[in-house]
Structure formats: structure tokens, C-alpha cells
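**Q** got a structure for you, letters missing:
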């Protein structure tokens, strides 16, 4: 029975009391605490692709998202505001004791409101029992993301030369890692 309850909880992560308190006592709950995380499904692809197009000069095509939904090593999440508006998405790959954040993206109208941090923290907690380290790459031209990753404890471990497509050729990627297992 506990396995079933845990499985149901993994589908939707949300505390309804927070929304209630936010309505009754405005300002008592942070915006990011009103956001819900749930598993992405095929019906989310149109909204996910719209966010992808708004955020990236070289967006992922629909086929990559479909592959991520189809492949068992990828776990795909969406972040929703209380009115069921999809405000972001994130994708993680966990295999062989390592986790790799593939993508975190927030709708431009919801940036700097905690959605990115909520998704990042969710991915870390999701990966913690399954992996010893979590990795990601980020563009050096994305200082907001760099600050967020460093804020939660990611450390720079290297650079991937010419990793990302860019308007004037290619852009490097800064490689970051976070230890998920406490050091003894």
C-alpha cells in the first residue's frame, strides 16, 4: 500500500493548504510555494514547445521531447501555477549512479519568481536516492542560471568547448556538478 501511495505522490507534488493560506492571508506564502510539480505527458508538449521557442534561439525540436517521454532513463516534469497554467518544465536523466539535468526552462513571464529554483530543487530531491552526483551544462551567457545553480551548491568542474549552437558560431558550456551523497 505504501508503494502505491508513494507512486501517486510522485505523480503530483502539491500542498493544497498553501493555496488556501495564500488566499486567506495574502503574502503569507511565497509564489514558488504555490507552484505544483507533476510528471510531463504528451498533452503538455504544445505548451512545453511554446516555452522552448520563447527561451531559446536554437530550441529543441518536438522529436527530442518525444524521445525523452519515451525513454525510461529520462524523467520529465512540468511546473504549474495554481490556475493550472504551465510555467516551466525540466528533464533529468538518471543512470549508473549519476544524474544529468538535461533542461530546465521557465516561461518568460514567470522568470525570477522561484519556478526555476523550485524545479531545480525538485530534480535534486528526485535524484538524491538514485545518484551520487548530479551534473549539468549551462551557457556562460546565462548568468541568472549560473547564480541559481551556485546558490544551491553546484560547483564548476570544467568547460565543454563549442558545445552550444550560437548566433555567431558556437558557445562553450560551463560544466557544473553537485554531490548528492554527504562527504564523510
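**A** Structure received. Since the model is a prediction, treat every value here as computed from it, not as a measurement.
**Q** Please count neighbours and contacts with C-alpha atoms only from this point.
**A** Will do.
**Q** The residue nearest the centre of the chain is in what secondary structure piece?
**A** With distances taken as C-alpha atoms, centre = their mean, the residue of the chain nearest its centroid is residue 90 (3.2 Å). Assessed by DSSP states H and E, residue 90 sits inside strand 86-95.
**Q** Tell me the buried residues in the top helix by length along the chain?
**A** Using DSSP state H, we find that the single longest helix of the chain is helix 115-127. Buried residues in helix 115-127, counted by 16 or more other C-alpha atoms under 10 Å: 115, 116, 117, 118, 119, 120, 122, 123, 124, 126, 127.
**Q** who's in contact with the helix or strand that that helix is followed by?
**A** Scanning forward in sequence from helix 115-127 by DSSP H and E, the next helix or strand is strand 133-138. With C-alpha atoms under 8 Å, 6 or more residues apart in numbering as the contact definition, strand 133-138 has outside contacts at 97-102, 124, 127, 145-146, 173-181.
**Q** next one: stretch 38-48
**A** By C-alpha under 8 Å, 6+ apart, stretch 38-48 touches 10-13, 62, 65-66, 69, 75-80, 86, 88-89.
**Q** Pasting the second one now:
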């Protein structure tokens, strides 16, 4: 990981661009993160990314990015392109993320999800997450964010 004020490793730049492309295909415009945002996140301490397998020469169909600090972890973003949804890819990425952050000693995993994103809410509930809060007008388009947690 990089520290503030240092150069971002070239591998992060390429990864950030790929993550931004996946994110752009997966979210409405008001919720998309660009390559600069991804690069910043990749440079933060405790951030990890799990990327779904991809065919050679192609971008992956999904990824999940989490940050672990001490005994808490948070899913920062989670994207699966529409063409790959409803095939278990998201569930697999989420399960891998849960195992990974639990392995770091985290005891609770948090996330935020737009309250109108019913498919994601269904996935999170099925994976053992419960709603613990609501952030009104959280997203740029005015959507509320449900704060969810899972004890590990």
C-alpha cells in the first residue's frame, strides 16, 4: 500500500482503470466512481480488492473492495456487471470477502447500500447482514443509504 504523498504504483493505475470500467457498467451515473477515486482508495491502508476471474485479455465481470481497520471492516464498493448477475458471482465474491476480512481479525463487517437497490439488499440479507441504520439523502441523486452489518 502507498502512503499519502507517495507515487501510486503502476499496477494500481491499471487496476484502478479496470475497476472504474466495471463500476461504470454496474452503477447509475450518480453512483459511479472513476479511476482517480479507485486509485485513491487502492492507496489507503487496509484496503483489499477481490476480482472475479476473467477470460484472458478481458476485464473481469466483478469485484469487491473492502477496508479493514482493527476489528472492523467495511465494504467500500461491490460491482458485478449486469450481464454476469444472477449467476452466483456476486454471492461468491461476497463470501470470499467475508472470509478474507474475518481472517484479518475483524469481528464486524459493515456496508452501505442504496435503499432502492433491491437485488443487493436481498443478497446482503441472504448473506447474514442486518440493517443497523439509514443515511438520508446519502447519494448524489438523493437516494438513502441503508447501513448494514454482519458479525463475523
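**A** Thanks, I have the structure now. Just so it is clear, the model here is predicted, and its values are computed rather than measured.
**Q** Next, the TM-score between them, please.
**A** The TM-score (TM-score structural alignment, normalised by the length of structure 2) is 0.83; 137 aligned residues with a C-alpha RMSD of 1.5 Å.
**Q** Buried ones from the contacts of stretch 38-48 of structure 1, can you make that a PyMOL selection?
**A** To isolate the buried ones among the contacts of stretch 38-48 of structure 1 in PyMOL, judged by 16+ other C-alpha under 10 Å, type:
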select buried, resi 65+69+75+76+77+78+79+80+86+88+89
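**Q** related to what we said a few turns ago, excluding its backbone neighbours, what's nearest the counterpart of the residue nearest to the centre of structure 1 in structure 2?
**A** When structure 2 is aligned by TM-score structural alignment, residue 90 of structure 1 is paired with residue 64. Nearest non-adjacent residue to residue 64 of structure 2, counting by C-alpha to C-alpha, 6 or more residues apart in numbering: residue 78, 4.3 Å away.
**Q** about what we covered before: the helix or strand just after the strand holding residue 90 of structure 1 vs structure 2 - mean distance after superposition?
**A** For strand 86-95 of structure 1, the succeeding helix or strand toward the C-terminus, using DSSP H and E, is strand 98-106. In the superposition with structure 2, the average deviation recorded for strand 98-106 of structure 1 is 0.4 Å (mean C-alpha distance after the TM-score superposition for structure 1).
**Q** State the next helix or strand along the chain beyond the helix or strand harbouring residue 9 of structure 1.
**A** Per DSSP H and E: residue 9 of structure 1 is located in helix 2-11. Next in sequence after helix 2-11 of structure 1, counting helices and strands by DSSP H and E, comes strand 12-13.
**Q** Kindly name the residues of structure 2 that line up with that next one.
**A** Against structure 2, strand 12-13 of structure 1 falls on no residues (TM-score structural alignment).
**Q** Counting by contacts, list what that strand packs against.
**A** strand 36-39 (3 or more C-alpha pairs under 8 Å, 6 or more residues apart in numbering; DSSP states H and E).
**Q** The next helix-or-strand element following the strand it packs on maps to which residues in structure 2?
**A** Next helix or strand after strand 36-39 of structure 1 toward the C-terminus (DSSP H and E): helix 45-55. Aligned by TM-score structural alignment, helix 45-55 of structure 1 falls on residues 16-26 of structure 2.
**Q** Next: stretch 149-160 of structure 1.
**A** The aligned range for stretch 149-160 of structure 1 is 124-135, by TM-score structural alignment.
**Q** OK, contacts around the corresponding residue of structure 2 for residue 107 of structure 1?
**A** Per TM-score structural alignment, the equivalent position to residue 107 of structure 1 in structure 2 is residue 81. Residue 81 of structure 2 makes contacts with 22, 23, 25, 26, 61, 62, as judged by C-alpha under 8 Å, 6+ apart.
**Q** got it, and residue 74 of structure 2?
**A** Residue 74 of structure 2 neighbours (C-alpha under 8 Å, 6+ apart): 66, 67, 68, 109, 110, 111.
**Q** so which of those residues hold up in structure 1?
**A** Here the contacts of residue 74 of structure 2 are checked against structure 1 with both residues aligned by TM-score structural alignment, their matches' C-alpha atoms under 8 Å, and the contacts held in both are 66, 67, 68, 109, 110, 111.
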